[in-house]
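Chemist: Sharing a sequence plus its predicted fold:
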Amino acid sequence: MNELWLKKWRTVRKELTRLLHEFNEVNQEDTPVLYEEVLSMKEQIERLHIEITRKYAQQWWSQIPTEDIRRLRVLLIGRPISPSVIHRRPDLSYLMLLLDLEDPNVIRIWAEMTEEKRKKTLDDLALLTKLSDEESQTENSWQKQEEVDTLAYAVLGLTSSATWQEIRQAYRDAVRRVHPDAGGDPARFRHIQLAYEHLTKIRKP
């Protein structure tokens, strides 16, 4: 690091520390002005923190082999980890501490791993994301099935609490109303047929 810059920074920090100790000496009428000054300084410090964090992260990223970085990013992009998978596989729970790649300290941990340890960790992460993907697909499949069921009831003007007799009666009434031979809409008639066929599969005694 530039020694002159570091020396200046330490001087500023020392002066800020001194001012904090003398804060009680500030006059009440000066407080609004001081507030605005401190707010401005806070924003500047936050910007400095962001920039230092970025540089710090870059330093550690440069120590991780490119292929490992690529694999790590591929594993994590758009792949939320399911909490229930962690519950099922507590041996993989340590990975949750290593997923925040915005945190330079996390990047540092990855960078300091031995090649063998990093390979094992990446393999564990691949397994964790695979399990989470499989669980997500199962949940999506269940959700889609639930949506189909709900739609089938709605087409007949019913809810899932309807009895099989009510389903059958609703179908017969709907057919009479919309049958094409009676001037009904063919598309609507087909929807009613499909809904009844579906409910027959999941509800018929």
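Modeler: Noted; the coordinates are in hand.
Chemist: CA atoms for contacts and neighbours, from now on please.
Modeler: Will do.
Chemist: where do the helices sit along the chain?
Modeler: Assigned by DSSP state H, the chain shows helices spanning 3-21, 31-61, 66-76, 83-88, 104-112, 115-155, 164-178, 186-203.
Chemist: tell me which strands and helices the fourth one is in contact with?
Modeler: If contacts are counted by 3 or more Cα pairs under 8 Å, 6 or more residues apart in numbering; DSSP states H and E, helix 83-88 sits against helix 115-155.
Chemist: returning to what we had before: most tightly packed of the helices of the chain?
Modeler: Among those, helix 104-112 has the highest mean neighbour count (mean count of other Cα atoms under 10 Å), at a mean of 18.
Chemist: Check it against this one:
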Amino acid sequence: MEQQESRQTLVSPSVDEMNEAKYFSIDTVEDVNDDELVLVVKHLLRTCFNKQASNQIESEDSMMTIDFKNDGDLIYLIGNSKNDITASAYLYSYRGIKLSPSSTFHLEEEKEVQDVLAKLILNKSIQSAHHLSVGGLFVALAESAMPRGLGFSIKTNSAFRKDAFLFGETQNRVLVSIAPEKHNAFEAIIAETDVKSSFLGKVKKENFVIDSEIIISTADAKNLLDKA
């Protein structure tokens, strides 16, 4: 509901609001710190987690699902991340900034990502795929982990603000998981393209772990969602 309200606000803003959005600067927003991270995670789980999508784990063999499959699978991000939190649920509903520009979107980049994703699926080189959208990387990780009661352990990239890395909603990105024995096949397909990929971490039996710290247990995340 909050995200819908955000989009509606941006449909027909006043001239002053348009100027405010145009000149938005990420430097005016404080980055999330380690003590605050748990609060943001719980907030986005309550407001952004898509229960319906995360329940869809059964499909035909030719279809790709979002759910992580096995403990120890490798987690990669396909696409180009940016230091960008504009038009994100995090900025809007947690930081309380109601107006900001749309996040960047490049049609050619999207086609390249979709083409390589289709090839990875056709060659059975990946176990799961989840486009990043509302809630950014963290919510995609949670929606991928929860269907089978799994967790994950990832490292953030110090080249990015932590909030932009975890909660930014830059488009043209897909979260994938890979069986370890398929890693070389995955890398070979990626190497044939100009699409960027980055290793994030691994699927775990339980717990949502970021930079070696347990942010929330899988059980606590489920309880939080059941009460939402």
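Modeler: Nice, I can see it. Remember, it's a predicted structure, so these values are computed and weren't measured experimentally.
Chemist: Could I get the TM-score for this pair?
Modeler: Superposed pair, TM-score by TM-score structural alignment, normalised by the length of the first structure: 0.25. Supporting alignment: 98 aligned residues with a Cα RMSD of 6.2 Å.
Chemist: mind listing what Ile189 of the second structure touches?
Modeler: For Ile189 of the second structure, the contact set (Cα atoms under 8 Å, 6 or more residues apart in numbering) comprises 116, 119-120.
Chemist: Name the secondary structure element that contains it.
Modeler: Taking DSSP states H and E as the criterion, Ile189 of the second structure maps to helix 183-191.
Chemist: Can you give me the buried ones in that helix?
Modeler: 185-186, 189-190 (16 or more other Cα atoms under 10 Å).
Chemist: The contacts of Ile189 of the second structure into JSON lines, with extra columns for neighbour count and distance to Lys162 of the second structure?
Modeler: As requested, the contacts of Ile189 of the second structure are exported to JSON lines (neighbours: other Cα atoms under 10 Å; distance: Cα to Cα, whole Å):
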{"residue": "Val116", "neighbour count": "18", "distance to Lys162 of the second structure": "27"}
{"residue": "Lys119", "neighbour count": "15", "distance to Lys162 of the second structure": "31"}
{"residue": "Leu120", "neighbour count": "20", "distance to Lys162 of the second structure": "29"}
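Chemist: Now the helix or strand hosting Leu225 of the second structure: buried residues?
Modeler: Element membership for Leu225 of the second structure, per DSSP H and E: helix 218-227. Buried residues in helix 218-227 of the second structure, counted by 16+ other Cα under 10 Å: 218, 221-222, 225.
Chemist: would you turn these into JSON lines with distance to Glu5 of the second structure?
Modeler: Shown next, in JSON lines, are the buried residues of helix 218-227 of the second structure (distance: Cα to Cα, whole Å):
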{"residue": "Thr218", "distance to Glu5 of the second structure": "30"}
{"residue": "Ala221", "distance to Glu5 of the second structure": "25"}
{"residue": "Lys222", "distance to Glu5 of the second structure": "26"}
{"residue": "Leu225", "distance to Glu5 of the second structure": "21"}
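Chemist: List just the nearest of the residues you listed to Leu200 of the second structure.
Modeler: Leu200 of the second structure lies nearest to Thr218 out of those, by Cα to Cα, at 18.5 Å.
Chemist: ok now stretch 106-116 of the first structure, how far from the chain's centre?
Modeler: 24 Å (Cα atoms, centre = their mean, to the nearest Å).
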